[in-house]
Each structure stands twice: as structure tokens, then as C-alpha cells.
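Student: just to be clear, the model below is a prediction. Sequence and coordinates:
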Amino acid sequence: MDTIVSVEWLSKHIYDDDIVVVDCQYDLVDKESGYKAYLQGHIPNARYADLEKDLSGPVNKHGGRHPLPSSSKLQSVIEKLGIKEHSKVIAYDRQMGAMASRLWWLLKYAGHKQRAVLDGGIKAWEDAGLSLEVNATEVKRSYYPISLDQSMVVSMEEVKDAILQGKMIIDSRARERYLGESEPIDNKAGHIPTARNLFWKDHMNQDHTWKDKESRGGVVKGEKPPIIYCGSGVTACVNLLAFHDAGIEAKLYPGSFSDWISYEDNPIEP
């Protein structure tokens, strides 16, 4: 199936037996607002996945603000969502695909093949005048053993090696954060040495839909697979999806900048 699907496609297939729709709305400032919004109105049959409770692991000294969930936790979440091996999973949010792309990437990491992000998210669904449901969807728990693909991720030490080897590293944050001119979240500003900037929102139109493949900023075919990071490994997944669509399987630095700066000796460039 396509990596990005339209509301027209989903509206035609919403009640297919193999379709699993997952609402990933989440606000980093108001952390309960995403679930409240889900209960107040969501795409029919959608179930909810919370960025921090479901799509992240526990925060420690190192590992960043949104560490990857363990294999056992991710399996439990996938089963809680009712996802089976043959399921076609459609993720959406109201954050221009940032949270939905995190689930899309985690499913790939877990070995699930049929997964997509809804183009334009719930905003596009609403703009099309399509119906919403309220309250939580009842879900029958599935059984789905998973196998994590560790080749998709790199450690902090591997990022250090990549710097020395001149490998491409991409910072997915807004340019002012990349340049160290503004840092609203982390306690240090700047970027990982040698990283180039590709803001994840550069792939999006103002109405939250994805730009055409040819118009998405910065994705160049023929480049060696880059290492991609952001603040905490979430919005980097938008870039990972864009590169995937361009035929490039990039790697994620899960802890991203928030992990990098947790090591006092790690250098930072302005």
C-alpha cells in the first residue's frame, strides 16, 4: 500500500476488515489534550495511541526525551491496538503528521509491512465533511509477536563515528533551533557537528497535506543513507518517511539532540 493515503481512499475502505485506524493526536505542552480531542471526535473505528504512554519508553539520564519503547512494550501496544500481521494500519494526527509518522516508523521497526499516514490528518477528514465518532472505540486485542530491526537505528557512539567518517547527518528541527538562535525545550542550543538542516515541515503544505514527492525539500536520490535526528526522535520520523518515499532508507538516532547533550563532553555547533 502507499505510504501516504488520502481521505478519499480511507473513506472508501474505513470499514474493511483489515483496516486499523490509529489516532495519534498529541500536544507536547498539554499532554492530555490529544486523548480528550480523540474522545470528542475521531475518525470512525479509530483507536488511540499516546506519544509518551504508548510510543515511547521511560526517560532516563541518557536516551533523550522520547526513548524508543522496549520490544515487549511495543508488542503490547501493537496488540492493544488490535493490529494483526495482515492489518493495513492508517495513522493520523492534527500535528502535520509528526506523531502519526512516529507510529508509522515504529511499526516498520517492529516488522509490520502495511502501514501508512493519512494525508492531511484529521483536519483533511473534517475539511472533507466526513463523519466523526465520539468516545473510545472498543478494540479486540490481537496477538502479534514482533522482531525489532536494529539496523534502522544508530547509537550516540555511532553518530560520533559518522561525524569522523563524514557521513551525512540531518537535523530535522526548525532552522532557528538548528542554528542555536532559539531553544524552547532542551537546556542547550545548537546542533550536532557537521549536521545539515532539513526542517520536517518543509515536506508539508499549509493545509497539513504532504507536498508532491518532487516538491519535498531536501530529499535527493542517490545520497548514501543519512542519519536523521530531531529534538527527541519524533519529528525526525517525518523526514524518515519522506526519504523512504524517495527510495532511501535512512537511519534514526532515537535519542536525538536531547540525548546528545546529555553527555557533557559531546561538542555542539551553533
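Tutor: Okay, I see it.

Student: make it CA atoms for all contacts and neighbour counts henceforth
Tutor: Fine.

Student: how about residue 88, what does it touch?
Tutor: 18-20, 114-116 (Cα atoms under 8 Å, 6 or more residues apart in numbering).

Student: could I get the residues you listed as a markdown table with secondary structure, distance to residue 55 and neighbour count?
Tutor: Shown next, in a markdown table, are the contacts of residue 88 (DSSP: H, G, I helix; E, B strand; the rest coil; distance: Cα to Cα, whole Å; neighbours: other Cα atoms under 10 Å):
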| residue | secondary structure | distance to residue 55 | neighbour count |
| --- | --- | --- | --- |
| 18 | coil | 22 | 15 |
| 19 | strand | 20 | 21 |
| 20 | strand | 17 | 21 |
| 114 | coil | 18 | 18 |
| 115 | strand | 15 | 23 |
| 116 | strand | 16 | 25 |
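
Student: and of the residues you listed, the nearest to residue 82?
Tutor: Distance ranking of the contacts of residue 88 against residue 82, using Cα to Cα, places residue 20 first at 7.6 Å.

Student: check it against this one:
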Amino acid sequence: MIFASALVSPAQLAAELGASGLVLLDCWFDLLNPEAGKQAFLDGHIPGARYADLNKDLAGPVGPATGRHPLPLAGDLQRCLGAWGIDQESTVVAYDDVGGAIAARAWWLLKWLGHREAALLDGGLPAWRAGDYPLEMGVAEPKTKTGAYVGQPGRRGVYDTAAIEVGLRDGTIVLLDARDEKRFRGRQEPIDTVAGHVPGAINAPFQHNLSDDGRFRPAMALAEFYAPLIGKGSADQVVCMCGSGVTACHSIFAIELCGYESPSLYVGSWSEWVSSGDRPIVMA
């Protein structure tokens, strides 16, 4: 174990940079400009990092009944991890430029495979730059051996749309929507074809997980935010969603930081909910 926590500060990472078994994933991505992330990576990243593309590496093929970012096939994901030099004993730290909003998807996928040592860089690349730590340009030669990765898919809870419908009908789940309030209430929808939210969902914007500097808020502050939303139940009754199952992973990470058990992920999220055109929506 290189780090004691799943949340790593820039100073802690800098002290271990180049350590044996440490693999960094740069998850810089722009939903509205998908090619911008790779270019940003080439322009400057933490030394030794690999680039993890949200659309190509951290999601599977999109179909007519899926959301925008379905889970990748387990075999494809494991081959990708192996190509990055990740094995079961690696310590993986993911980061991006937006407080972990994208990087949390990489963290969650690793935990879904049963990976033990996965973490986020607190504050991401902006915090790294602010600390005046080194950057690297272009694509570096991997310093770790590439090979096979063998995980155990299914180590984190996953809901599909049918299970969400049943859980809401029977009152057995608490559905937290991590999108911002404007999207949740249908006042603004820059990405998906339909605005609004799932009836019965509770708005819990992932931005509440972060301080103004883009770092995670203290665990006590996170608990004060999430405890009233979770209520008297347990976190294993909580399902997190967003637009496509990405920033929902950020909420899952934050809830775990509070000390709760890991909530489940509604992978398809809002983009899958509206894909059929006949499911109920709320705009308020």
C-alpha cells in the first residue's frame, strides 16, 4: 500500500512519483468536445501518466436503449488496464481537471473489478499545477510492464432501468441525481435530448462534494450533506445517477469518504431513462 487513503494530495503524490507499482491515469475529458482531452494530455500531464479516454476506454458501445456511457465489457476494460501496466497489485491514482468528476469513473470501474488500491488526486491537475509540481508533454514510454489484468467484475452494485423502476415503485431505494439543479429541474439541458428528472429522484449535485478550490470537502461536511438524503436507511439502499453514469461515481466516492458503505450506480442514468421516449419525467 502506497497511500493510506483513497484521496491523495498533490504533495503525497509528488513524494511517491515514480514509485514501483504506482500508475497514474489522466482522465481529462470534455463532454462537448471529446477530442480536447487527449490534446490537453499531450500539452501537459503528470509525469508517467497514461491517458484514459472516457468514451473509448471507460465506457462501452452505445446502443439505442443505453445511456451515453454504458459499462465497458469486462474483458475490454481488463485488456486496457493491462496495456497501461496495471496489475492486481498496482496502486492507481486517477485525476482530471474538474475535481475528479471524470476521474471518479475510472476509480469506480477499478473498484467494480475488485481492485484494492485505487485513489483520486485531490484537486486534480489544477491542484498539481498550483503546487508547482513537474509536468510532462507528449506520450512517455511506459515505465511499468504491460500484461494481463484479471479482475472480478461485479464488486460494486449496478442498477439498470428496470431495477430502478421497481425500486422506486416499491420504495426500496433512494435515488440521488448528481446533476446540477438546473438540469435536474429541466430548466437547462446542454447534453441530453430531453430535460427533467426521474420521478422520485432527489437532487444531490456532485458540486456539493467540492470546496471552491476544487478539492473534496472534509468528511464531516460531506456527511452533513448526505446524511439527510440517505435518511434512516443504509447506503446500500442508495443508488446514484447523473446524466450518463459518470459524475454519479463522484457522489459514490464522496459517500464512501463519509464512512458509508458504497452505494450502487445507475449506469444508464438520465440518458438511458429518456432513451425510449415513453418513461415519465418531471420538470420542476
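Tutor: Great, that's in hand. Source: prediction; values computed, not measured.

Student: and which of the contacts of residue 88 of structure 1 is nearest to residue 189 of structure 1?
Tutor: The closest of the contacts of residue 88 of structure 1 to residue 189 of structure 1 turns out to be residue 116 (Cα to Cα; 33.3 Å).

Student: what lines up with that closest one in structure 2?
Tutor: Aligned against structure 2 by TM-score structural alignment, residue 116 of structure 1 finds its counterpart in residue 119.

Student: how about residue 146 of structure 1?
Tutor: Correspondence of residue 146 of structure 1 to structure 2, assessed by TM-score structural alignment: residue 151.

Student: same question, residue 157 of structure 1
Tutor: Matched to structure 2 by TM-score structural alignment, residue 157 of structure 1 sits across from residue 162.

Student: what about its match, how many residues nearby?
Tutor: 9 (other Cα atoms under 10 Å).

Student: what about the one helix or strand it maps to, distance to the chain center?
Tutor: Following DSSP states H and E, one finds residue 162 of structure 2 within helix 161-170. Relative to the centre of its chain, helix 161-170 of structure 2 is centred 23 Å away, using Cα atoms, centre = their mean, to the nearest Å.

Student: so how far does that helix sit from its counterpart in structure 1?
Tutor: Aligned to structure 1 and superposed, helix 161-170 of structure 2 gives a mean residue distance of 0.7 Å (mean Cα distance after the TM-score superposition for structure 1).

Student: tell me the buried residues in that helix?
Tutor: 161, 164-165, 167-168 (16 or more other Cα atoms under 10 Å).

Student: check stretch 146-165 of structure 2 too.
Tutor: Per 16+ other Cα under 10 Å, stretch 146-165 of structure 2 contains these buried residues: 146-151, 153, 156, 158-159, 161, 164-165.

Student: let's see which of those residues end up in strands.
Tutor: Here DSSP state E is the test, and the buried residues of stretch 146-165 of structure 2 give 158-159 as lying in strands.

Student: just send the contacts of residue 88 of structure 1 back as TSV, with distance to residue 213 of structure 1 too.
Tutor: Shown next, in TSV, are the contacts of residue 88 of structure 1 (distance: Cα to Cα, whole Å):
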residue	distance to residue 213 of structure 1
18	27
19	25
20	25
114	20
115	18
116	15
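
Student: for the residue nearest to residue 157 of structure 2 when sequence neighbours are not counted, the count of nearby residues, please.
Tutor: Among residues not flanking residue 157 of structure 2 along the chain, residue 264 sits closest, at 4.3 Å (Cα to Cα, 6 or more residues apart in numbering). Using other Cα under 10 Å, residue 264 of structure 2 has 22 neighbouring residues.

Student: mind listing what residue 264 of structure 2 touches?
Tutor: 156-159, 236-240, 252.

Student: of the residues you listed, closest to residue 207 of structure 2?
Tutor: residue 252 (12.8 Å).

Student: my guess is that closest one meets residue 240, correct?
Tutor: Yes - between residue 252 of structure 2 and residue 240 there is a contact under Cα atoms under 8 Å: 6.9 Å.

Student: which residues do the two both contact?
Tutor: Counting by Cα under 8 Å, 6+ apart, the contacts common to residue 252 of structure 2 and residue 240 are 263-265.

Student: and the residues you listed, which is closest to residue 80 of structure 2?
Tutor: Nearest member of those to residue 80 of structure 2, counting by Cα to Cα, is residue 265, at 21.7 Å.

Student: do you know how far the closest one is from residue 70 of structure 2?
Tutor: Separation of residue 265 of structure 2 from residue 70 of structure 2 (Cα to Cα, to the nearest Å): 11 Å.

Student: who has more neighbours out of the two?
Tutor: Of the pair residue 265 of structure 2 and residue 70, residue 265 is the one with more neighbours under other Cα under 10 Å, namely 26 against 21.

Student: counterpart of the more buried one over in structure 1?
Tutor: Looks like residue 265 of structure 2 aligns to residue 252 there (TM-score structural alignment).

Student: which residues of the stretch 151-284 of structure 2 fall in strands?
Tutor: 158-159, 174-177, 202-203, 238-241, 264-266 (DSSP state E, counting those that start in this stretch).

Student: all set now, cheers.
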